[in-house]
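Participant: compute the structure for the input listed below.
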Amino acid sequence: METMNIGELTLTWLNGGDTYLDGGAMFGVVPKPLWEKKYPVNEKNQIELRSDPIFLRVNGKNILIEAGLGYGKLSAKQLRNYGVTEQSKVEESLAKFGLAPSDIDIICMTHMHFDHAGGLTKKVGDRYVSFFPNAVIYTSAIEWDEMRNPNIRSRNTYWKENWEPIQEQVKTFSEEIEIEGVINMVHTGGHSAGHSIITIESSGERAVHMADIMPTHAHRNVLWVLAYDDYPMDSIYAKQKWIPEAIKSGSWFTFYHDGHYRAIKWDEDGHIIDSVKRNRPAAVVK
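Facilitator: Below is the predicted model of the structure:
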């Protein structure tokens, strides 16, 4: 598990599962000869996308950013279609800290698509229950409303088994919310109507978690947005607003999906000046 420090806080990436999705979908209208120079692609035109929550302790509370892919919830067809090579091992990751899922106090959800929210619940017998029964789960009010009432497009990624068991744990916000004095969740829209980004600040240092507005380091270009984005112009606007300011202020960018980097600092010319790389296995199944 990779770690990094933001001021007095330690961020640790847990094992939330691994998928291989179509590279064309992940880069939208950007031609493959351009994006394949920035991010490795396999012979099936798939790129590796992790689903790894970030764990941190703040004011004695155990906090997660995102929840992982989940375990034992996807059908054989879904496992194949989403290129899942590894399901979530968040419980095993937490055990290395002497913690169980019941010890998590707060979960910050940038949005509630299945690859982020799948880890919020688990199947026990023929029913689904909360995987983190004692956690307060934060997401935007717009996201929470759409998850429970998806439209013809979004119903493919908002699943009732991911929200029904945890609905009493959810707290929503409209535009912005501060959590424990160091975490800010800010509604952006874009990838979904209710999508949010997260900032973490401590002792003069800051990390910006753009989530699926910038899912990998190869999406730094403000125009490189996903075909999965419901509102791509809102994604572009959010990137125009947040990326230059974060770079100018010397902030870190952290990633949930990137298969190669956990965090990056760029200079204003787009060069990587510092990074935390993912410890990749010697051989990756594709």
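Participant: alpha carbons only for contacts and neighbour counts from here, please
Facilitator: OK.
Participant: SS state for the most centrally placed residue in the chain?
Facilitator: When CA atoms, centre = their mean is applied to the chain, the residue found nearest the centroid is residue 256 (3.9 Å). Under DSSP: H, G, I helix; E, B strand; the rest coil, the three-state class of residue 256 is coil.
Participant: please name the residues that touch it.
Facilitator: Applying CA atoms under 8 Å, 6 or more residues apart in numbering, we find residue 256 in contact with 50-54, 66, 211, 215, 262.
Participant: mind putting these into TSV with secondary structure, neighbour count and distance to residue 192?
Facilitator: As requested, those are exported to TSV (DSSP: H, G, I helix; E, B strand; the rest coil; neighbours: other CA atoms under 10 Å; distance: CA to CA, whole Å):
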residue	secondary structure	neighbour count	distance to residue 192
50	strand	25	19
51	coil	28	17
52	coil	29	20
53	coil	30	19
54	strand	26	21
66	coil	28	15
211	helix	24	11
215	coil	22	13
262	strand	25	23
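Participant: which stretches of the stretch 101-250 of the chain form helices?
Facilitator: 114-117, 141-148, 232-248 (DSSP state H, counting those that start in this stretch).
Participant: and the longest one, which residues are buried?
Facilitator: Within helix 232-248, the residues scored as buried using 16 or more other CA atoms under 10 Å are 232, 234-239, 243-244, 246-247.
Participant: outside of the helix or strand where residue 93 lies, which residues touch it?
Facilitator: Residue 93 is part of helix 90-95, with elements assigned from DSSP states H and E. Outside helix 90-95, the residues that touch it by CA under 8 Å, 6+ apart are 1, 14-16, 68, 100-101.
Participant: and this one, so I can compare the two:
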Amino acid sequence: MRNTMSNKNLPLRVTPLVEARFGLDGGAMFGIIPRPLWGKTNPPDENNRIDMACRCLLVEYGDRTVLVDTGIGSKWSDKERGIYKIHDQDDGLRAALDERELSTEAIDDVILTHLHFDHAGGVSEFADDAETVRATFPNATHWVQRRNWSWANSPSARDGGSYRKLDFGFFETSDDAPPLELVDGIAEIMPGIEVLPVHGHTFGMQLVKVETAEHTFVHLADLIPTSSHMRDPYVMGYDLQPLVTVEEKREVLYEAAKNDWVLIFEHDPKMGCARVEHDERGRPKAVPVSL
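Facilitator: Purely as a prediction, here's the structure:
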């Protein structure tokens, strides 16, 4: 679906924001790829964890402010923080927003690619009593694919640990919960912002395509979590349908190279944005872009 809105209605600015850094098992992140290969670009620590980022996206119109994903959030025990190596965290993205003279209350819309804890954990926070869960962005309309909402509320035994109802359950239990909009399939949910569902990683995940006057940005979520995952067999062990991931990845990379899209890697610890080129063997590679 091509955006036909005039440029004055398109987003003015797109800014990647890192909410936290954390670590996950390198073997799980690279599936069938042997450690001697993925370890060259993503060296593991003593517990076999690789460095990862939680990279959100701030999209600003003249009168509207949108956040894509919310990071891992602050509702973690010390033990859990140790397991996931959570560090360098900006709770609620407050510092990053403060630098832009924004507050969490000023966010008008939150688009969630899916409800895994490292993407939607920051959608809520503990209140002052450290027990009650409340919305981090109380004035925002929250957007998620209907299929992912259903799956998150009744996941399989295989991926149940990735969905924490502590993060998003307040939408159904709290009288003060902000609006939740469930999206069905491909949709332009606001001028210049289109969501594209993909199902290889988990059912109902959505990529977020943002059109500005100068560039087209695509936030890749977990379809291609880092720049090291661009080649076909580099698929996470977490993916529910790895062969579907391969086909979805090929399609997105083809369109990205053809149309000069700027891709946003949610979990790459160093490279946040890139264009796609192909090497002498026809394999896709990431060419870093500075925003």
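Participant: ok, back up a step: of the contacts of residue 256 of the first structure, which stay in contact in the second structure?
Facilitator: By both residues aligned by TM-score structural alignment, their matches' CA atoms under 8 Å, the contacts of residue 256 of the first structure still in contact after alignment to the second structure are 50-53, 211, 215, 262.
Participant: Throw the residues you listed into CSV and include distance to residue 159 of the first structure, thanks.
Facilitator: Converted to CSV, these look like this (distance: CA to CA, whole Å):
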residue, distance to residue 159 of the first structure
50, 20
51, 17
52, 20
53, 19
211, 20
215, 21
262, 28
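Participant: which member of these is positioned nearest residue 202 of the first structure?
Facilitator: residue 262 (18.5 Å; CA to CA).
Participant: re the thing from before, can you add distance to residue 124 of the first structure and give the helices of the stretch 101-250 of the first structure back as JSON lines?
Facilitator: As requested, those are arranged in JSON lines below (distance: least, CA to CA, whole Å):
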{"stretch": "helix 114-117", "distance to residue 124 of the first structure": "17"}
{"stretch": "helix 141-148", "distance to residue 124 of the first structure": "22"}
{"stretch": "helix 232-248", "distance to residue 124 of the first structure": "37"}
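Participant: now do the strands in the stretch 1-150 of the second structure.
Facilitator: Listed in chain order, the strands found in the stretch 1-150 of the second structure under DSSP state E, counting those that start in this stretch are 13-25, 49-60, 65-68, 109-111, 124-126, 133-135, 141-145.
Participant: who are the packing partners of the second one?
Facilitator: Pointing back at strand 49-60 of the second structure there. The helices and strands touching strand 49-60 of the second structure, judged by 3 or more CA pairs under 8 Å, 6 or more residues apart in numbering; DSSP states H and E, are strand 13-25, strand 65-68.
Participant: one more time with 10 Å
Facilitator: Using 3 or more CA pairs under 10 Å, 6 or more residues apart in numbering; DSSP states H and E as the contact criterion, the neighbours of strand 49-60 of the second structure among helices and strands are strand 13-25, helix 26-30, helix 35-41, strand 65-68, strand 109-111, helix 117-120, strand 216-219, strand 262-264.
Participant: ranking the ones you listed by burial, who's on top?
Facilitator: Most buried of those, by mean neighbour count (mean count of other CA atoms under 10 Å): strand 262-264, with a mean of 26.
Participant: corresponding residues in the first structure for that strand?
Facilitator: Matched against the first structure by TM-score structural alignment, strand 262-264 of the second structure falls on residues 252-254.
Participant: for the strands of the stretch 1-150 of the second structure, which one sits closest to residue 202 of the second structure?
Facilitator: With CA to CA as the criterion, residue 202 of the second structure lies closest to strand 141-145 of those, at 11.4 Å.
Participant: residue range for the closest one in the first structure?
Facilitator: Going by TM-score structural alignment: strand 141-145 of the second structure matches residues 136-140.
Participant: re the thing from before, and the match of strand 262-264 of the second structure, how far from the second structure on average?
Facilitator: Superposed on the second structure, stretch 252-254 of the first structure shows a mean distance of 0.9 Å to its aligned residues (mean CA distance after the TM-score superposition for the first structure).
Participant: which residue in the first structure lines up with residue 104 of the second structure?
Facilitator: By TM-score structural alignment, residue 104 of the second structure lines up with residue 101 in the first structure.
Participant: how close does the residue lying closest to that match once chain neighbours are set aside get to residue 149 of the first structure?
Facilitator: Nearest residue to residue 101 of the first structure, sequence neighbours excluded (CA to CA, 6 or more residues apart in numbering): residue 132, at 5.0 Å. Computed as CA to CA, to the nearest Å, the residue 132 of the first structure to residue 149 of the first structure distance reads 23 Å.
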